[in-house]
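1. Provide a 3D model corresponding to the input given below.
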Amino acid sequence: MSWKCSMHLTSMVMLLLGCLVSGTLSLKFLMSESVWLIEWDIISISSSCLVMTLIFDWMSLMFLSFVLFISSMVLYYSGDYMHGDSNFDRFMYLVIAFVMSMGVMIVSPNLVSILLGWDGLGLVSFALVMYYQNEKSANAAMMTVLSNRVGDVAILLSISLMFAMGGWNFVYYVEYMDDSVHMLSLKFLVILAGMTKSAQIPFSAWLPAAMAAPTPVSSLVHSSTLVTAGVYLVIRFSPALEGSSSQSFLLIISCLTMFMAGLGANFEYDLKKIIALSTLSQLGVMISILSLGFQELAFFHLLTHALFKALLFMCAGVVIHSVKEYQDIRNMGGLVGSMPLTSVCMTLANFALCGMPFLAGFYSKDLILEIAFMSSVNFISFVLYVLATGLTVCYTFRLIFYSLSTTFNMSGCSGVVDNSSLMLNPMIGLSMGAVLMGCSLSWLIFPEPYMICLSLGLKTLPLVVSVLGALIGYMMNMCLVSEALKSLMFYGSSVVAGSMWFLPFLSTFKFSEMSLKLGEKVRIGGDFGWSEFYGGQGVYLGALKSGSVIQMSQETSVKIFMKSFVLWGVVVVFMYM
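-> As a prediction, the model looks like this:
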């Protein structure tokens, strides 16, 4: 067997073994309610020690097992998807480095060691997004890395603020952070870092742009690694956020994010961007329930979402591979007859995303909606929850209509068949997870169920909204196709709704223009102006002038002049006496 084949098989086996070990340990720790904290002192500065700390509890180990399982499936899937690529080995090494960075971040309760995994994710994601080395990939990679640098700076500043607490192991102090100015600044910086990594408003533009990466990378990034790092960090800091004013801010931002993403996905025609916007919407769901104080419920949805979102991206990759690399859903259609197994897996993942009973997404998403309706959320957040739920089902059935069930719209040269076991086997494995892991995780994480007390109207509201969204998403697009571009009558509204409220435009052109103009003013007035006058050049000229004066005072002619001046002074004094 060639190296290219053995590489993805070997990495899959190793990651599956790690998944098995971490999953078994997570069950042991969950049942015994134990935590292992391993510390290694590296250096001590003043009263603060730089400590490499690893935390092993049921949450970190369970998340690590899911990351390793999904990564093993993605690497096995990549053996056929990236077959024939001239840089296959580099791609595999980058994906493995990506998984290792995420693993470091998961098991780190220390802000300094978290920064290692955090920056590793940003660096490797930059290399993976610009993997195809064209202009579009380079622009998307720059937008991704510069947006995430905001979160990196926030982590660095929070490290400096935690220096006053005597250490960077936030697990020791997270329950004792009060509402002083110092602690509020620290909480704001952590929330800002989580918002940038999870692409909340106004940092949402980089998430669809990162679709320039290969599809296996998208499957990994949007399910369990890069975008979930911010959610996981906020989950770890969640005891410090309870009862603080930052919760209301986080709630309205996350509700706006999931509404904006759901609305934009209904006007998008790029297959991968539709799935990316659905990821953005589900990230808003996680952050919103986290802002209400239910961190275990947010973690539950994080795990279930990772399974069916990775499956959805893999199905999209198979479809794109088969239709001559088209990504426009209008050039697809009728895939049920020619790709039955892929269509079944894709429909299963879509139904799990919608919260179809009794799939994985139902157990977490339905519980999140009921808990949110029971909580004291304001009316705007309640309406955004309802609309976002309906829009999720709407764009899902729109995607099913265009890609799976409508007429055949592809070129005759498209070889649309299910004939690759290397891509189908991991999809079947993730399909089993999308069906079974919802109920299994609910039994493990919530052995005592929540007490839900809702009226009949609120209890049936998610079901009614989902049914309405499905009818609108399927029937309206059927009418739009038959009535020849009726949506052009609402062109202005479609542009606003489909452009993510102009966030990509503001994040690239206007922001770059303003920052470049500001940088030019700073360069002229600062680097070439005041900093030169009072900085290096000013110090140099001042030292040069003072040196010349000292040199003149030490010369003989100056000494003779000074002696004669003193003598004439004495003579003048005696003359006037």
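2. Every contact and neighbour count from this point should use C-alpha atoms.
-> Will do.
3. how about the strands of this structure, start to end?
-> Along the chain, the stretches classed as strands by DSSP state E are 36-45, 48-56.
4. Tell me the buried residues in the last one?
-> Across strand 48-56, burial judged by 16 or more other CA atoms under 10 Å covers 49-56.
5. Now distance to residue 14 too, for the strands of the chain, in CSV please.
-> Listed next are those as CSV, based on distance: least, CA to CA, whole Å:
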stretch, distance to residue 14
strand 36-45, 24
strand 48-56, 20
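6. Between those strands, which one is closest to residue 127.
-> Residue 127 lies closest to strand 48-56 among the strands of the chain, at 26.9 Å (CA to CA).
7. Outside of the closest one itself, list whatever touches it.
-> 35-44, 107-110, 112-113, 163, 166-169 (CA atoms under 8 Å, 6 or more residues apart in numbering).
8. now with 6 Å?
-> Identification of contacts with strand 48-56 by CA atoms under 6 Å, 6 or more residues apart in numbering yields 35-44, 107-108, 166-167.
9. Could you do stretch 82-102 as well?
-> Residues contacting stretch 82-102 (CA under 6 Å, 6+ apart): 117, 120-121, 124.
10. What residues sit buried inside that stretch?
-> Buried-residue list, stretch 82-102, by 16+ other CA under 10 Å: 82, 88, 91-92, 94-102.
11. gap between the lengthiest helix in the chain and the chain center?
-> The single longest helix within the chain, with elements called by DSSP state H, is helix 3-32. Relative to the mean C-alpha coordinate of its chain, helix 3-32 is positioned 24 Å out (CA atoms, centre = their mean, to the nearest Å).
12. which one of the buried residues of stretch 82-102 sits closest to residue 217?
-> residue 95 (7.4 Å).
13. any idea how far the closest one lies from residue 128?
-> Distance, residue 95 to residue 128, using CA to CA, to the nearest Å: 8 Å.
14. Can you list the residue ranges for helices in the stretch 51-200 of the chain?
-> 58-81, 88-106, 111-129, 135-162, 181-197 (DSSP state H, counting those that start in this stretch).
15. what's the distance between the residue nearest the centre of the chain and residue 218?
-> The centre of the chain sits closest to residue 227, judged by CA atoms, centre = their mean, with a distance of 2.3 Å. According to CA to CA, residue 227 and residue 218 sit 11 Å apart.
16. shared neighbours of these two, which are they?
-> By CA under 6 Å, 6+ apart, no residue touches both residue 227 and residue 218.
17. Hmm, residue 333 and residue 407 touching each other?
-> Yes: taking contacts as CA atoms under 6 Å, residue 407 lies within contact range of residue 333: 5.4 Å.
18. Give me the more crowded residue out of the two.
-> Neighbour tally, residue 407 and residue 333, criterion other CA atoms under 10 Å: the higher count belongs to residue 333, 20 against 13.
19. Could you also give me the structure for this second sequence? I'd like to compare it with the first:
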Amino acid sequence: MVWKISMHLNCMIFLFLGSLSLMVISLQKLCFDMVTVIEWDILMLNSSSVVFTMIFDWKSMMFLSFVLLISSMVLYYSGGYMYGDPNFNRFMYLVLAFVVSMGMMILSPNLISILLGWDGLGLVSYALVIYYQNEKSADAGMLTVLSNRIGDVAILLSIGLMFTLGGWNFMFYTYYMIDETSFLLKMLVVIAAMTKSAQIPFSAWLPAAMAAPTPVSALVHSSTLVAAGVYLMIRFSPALENSKMQTFILIISCLTMFMAGLGANFEYDLKKIIALSTLSQLGVMLSILSLGFPDMSFFHLMTHALFKALLFMCAGSIIHNVSECQDIRYMGSLVKFMPLSVTYMSVANLALCGFPFLSGFYSKDLILEMAFMSLLNMLVFFLYVLSTGLTVCYTFRLIFYSLSGMVKLRVMICVNDNSKLMVDSMGILGISAVVSGSLLSWLIFPEPSMICLSMFMKSLVLFVSFMGGVLGYILNLMNVNSLLNSLGMYFCILFMGSMWFMPYLSTLNLNKMNLGLGANYYMVIDKGWSEFMGAQGLYSMVFKVSWFLGIMQMSGVKLFMKSFMFTVIVIFFVYI
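-> You can find the predicted model right below:
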């Protein structure tokens, strides 16, 4: 065990120092407006250079700094959470491989080199989701990897389409991509981002991926992997300006935001509630990006990563103490037993709601005000308002069921905050969740934004948030699920609580059809005509020809030919 502790401590210190160094470099590049690009030429193909490219600007350095900070805290936290796990070493190596893949993806402005990190994220996340090696984890991992493969194929196709531009460095070509010539290319990139960030109709994999260990959820499924699609869209944002794709992204992201907020109010799994809140915030990021504010999307991406990782860590601490139970109905009054964890969880929850002067307030409030100032139709406006209210509603529902209320814990459970490794890592992220919003707002937006709204619009967000919190507490005090069920509205509960039947559509019908079709193709083509006419058929033909030639070249053939000719001559003379 000594080696395990020293391993995660060494990794934590290394990543934490790397995070501080990258933050200093990011501030330098932000202050002096510097960008450094490094390219390695690999080969030249029809006047297009295949190069490995790395870009060092303030965005990539800052994002990588936050990734390393969260990774260091997650590895330190894992020392307590994964204590006694027989495969602890493998877990640590997988997390480090994920960090390397994320770094490759962040630093690559080239579609070919970005594919290394993009595929690495998918592969390592699959290995982490199936870490516990049971049937549920295997199903979740398969759904995750197959959903993300759609995005991988879209990236491969976009690489082929970018061949016509003479290169694959999208930082150079995004300003020249107009709809008439590059609409399909932009559509493929948007689909890739939608699969990685779990937007409709690819949303089912994110709650399913909660089968992974909680430290994985804190790192992979809250702040890094799911943010990869948003980060790619931020890099591609110049190509989306005045494009038809903006409206498409806006509608999809607002629907995802609303659907996730609605589903979280009917979910009882603690980790899935937090996963659905992540899904909702990803919709917020993509929606404001589609309105033409990529820096605000990046700002919310940074602040959200900190308090959502903290929220997952607090959830892991609670699950660890209540005998690995994730159902919030079996929790209650945890504030009496775990005051530190509950304090950090309350800070993360309030930051998620946009409570004033916490990190989420600076990004969410600015995003909502800029969205209300933009040219929105009534549908998008109502989806924004309802999603904001639903966020506060499911947050207070979570507080009602798990942190306050009656004690519903099982008998003989020792619930406490004794794990120093877990509490210390949550403390550092808790401080970051409080101060990061104001610091980043001063850095990224040194000049104040001009907000011109009416009194009604300005106070609308505050009113909706207040009403969402009140409804979230009162309706669950009345046990709204049982109330709706008694009114014969079970179908509505099922529809809203199952993400609009998206998991069923993603797993049951389509997969049966596709797997059956794939099995038929495998039998008819791979093991049929392709086997007969392809490599095996060619091998059989070449083998027979070579065997015949070998027989012909043997000396035994000569003896046979001599004896055959002698026999023919003898028969000829006998008959004559």
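20. rewinding a little: count the residues that sit near the residue nearest to the residue nearest to the centre of structure 1 when sequence neighbours are not counted.
-> Nearest non-adjacent residue to residue 227 of structure 1, counting by CA to CA, 6 or more residues apart in numbering: residue 198, 4.7 Å away. Close neighbours of residue 198 of structure 1, defined as other CA under 10 Å, add up to 27.
21. Quick check: residue 198 of structure 1 vs residue 286 of structure 1, distance?
-> On the measure of CA to CA, residue 198 of structure 1 and residue 286 of structure 1 end up 10 Å apart.
22. Over to residue 514 of structure 1?
-> Residue 514 of structure 1 is 33 Å from residue 286 of structure 1, by CA to CA.
23. Comparing the two, which shows the higher neighbour count?
-> residue 286 (31 against 11).
24. dump the residue contacts of the more buried one.
-> Residue 286 of structure 1 neighbours (CA under 6 Å, 6+ apart): residue 298.
25. swap in residue 451 of structure 2?
-> Taking CA under 6 Å, 6+ apart as the definition, residue 451 of structure 2 has no contacts.
26. Can you give me the distance of it to residue 369 of structure 2?
-> Residue 451 of structure 2 is 7 Å from residue 369 of structure 2, by CA to CA.
27. can you check residue 519 of structure 2 too?
-> Taking CA to CA, one finds residue 519 of structure 2 at 52 Å from residue 369 of structure 2.
28. can you check residue 572 of structure 2 too?
-> 110 Å.
29. So between those two, which is more surrounded?
-> residue 369 (17 against 10).
30. neighbours around the aligned partner of residue 12 of structure 1 in structure 2, how many?
-> In structure 2, residue 12 of structure 1 lines up with residue 12, judged by TM-score structural alignment. Other residues within reach of residue 12 of structure 2 by the criterion other CA under 10 Å amount to 22.
31. try residue 375 of structure 2
-> Around residue 375 of structure 2 there are 10 residues (other CA under 10 Å).
32. Trace it over to structure 1, please.
-> In structure 1, residue 375 of structure 2 lands on residue 376 (TM-score structural alignment).
33. Quick check: the nearest residue to residue 279 of structure 2 once chain neighbours are set aside vs residue 353 of structure 2, distance?
-> Closest residue to residue 279 of structure 2 apart from its sequence neighbours, by CA to CA, 6+ apart: residue 260 at 6.1 Å. Distance of residue 260 of structure 2 to residue 353 of structure 2, given as CA to CA: 15 Å.
34. How about residue 393 of structure 2?
-> Distance from residue 393 of structure 2 to residue 353 of structure 2, counting by CA to CA: 9 Å.
35. higher neighbour count, the two?
-> residue 393 (29 against 26).
36. shouldn't that one be in contact with residue 466?
-> No: contact criterion CA under 6 Å: residue 393 of structure 2 and residue 466 do not qualify, at 9.0 Å.
37. For residue 343 of structure 2, which non-adjacent residue is closest in space?
-> residue 335 (8.0 Å).
38. And the helices in the stretch 401-550 of structure 2, which stretches?
-> Under DSSP H, counting those that start in this stretch, the stretch 401-550 of structure 2 gives helices at 420-444, 455-477, 480-486, 490-497, 502-504, 510-521, 530-533, 535-553.
39. The shortest one vs structure 1, average offset?
-> Think helix 502-504 of structure 2. Superposed on structure 1, helix 502-504 of structure 2 shows a mean distance to its aligned partners of 0.5 Å (mean CA distance after the TM-score superposition for structure 1).
40. Contacts for that helix next, please.
-> residue 204.
41. buried ones in it?
-> Buried residues in helix 502-504 of structure 2 (16+ other CA under 10 Å): 502-503.
42. coming back round to it: roughly how far does the match of residue 375 of structure 2 sit from residue 529 of structure 1?
-> Distance from residue 376 of structure 1 to residue 529 of structure 1, by CA to CA: 55 Å.
43. again, but for residue 129 of structure 1
-> 39 Å.
44. Settle it for me: which of these two has more neighbours?
-> Neighbours per residue (other CA under 10 Å) separate residue 129 of structure 1 from residue 529, with residue 129 holding more: 26 against 13.
45. which position in structure 2 aligns with that one?
-> By TM-score structural alignment, residue 129 of structure 1 lines up with residue 129.
46. Identify the residues contacting its match.
-> Residue 129 of structure 2 neighbours (CA under 6 Å, 6+ apart): 141, 212.
47. I'd like to know how far it sits from residue 267 of structure 2.
-> For residue 129 of structure 2 relative to residue 267 of structure 2 (CA to CA), the value is 21 Å.
48. now do residue 489 of structure 2
-> 16 Å.
49. Check residue 361 of structure 2 too.
-> From residue 361 of structure 2 over to residue 267 of structure 2 (counting by CA to CA), the distance is 25 Å.
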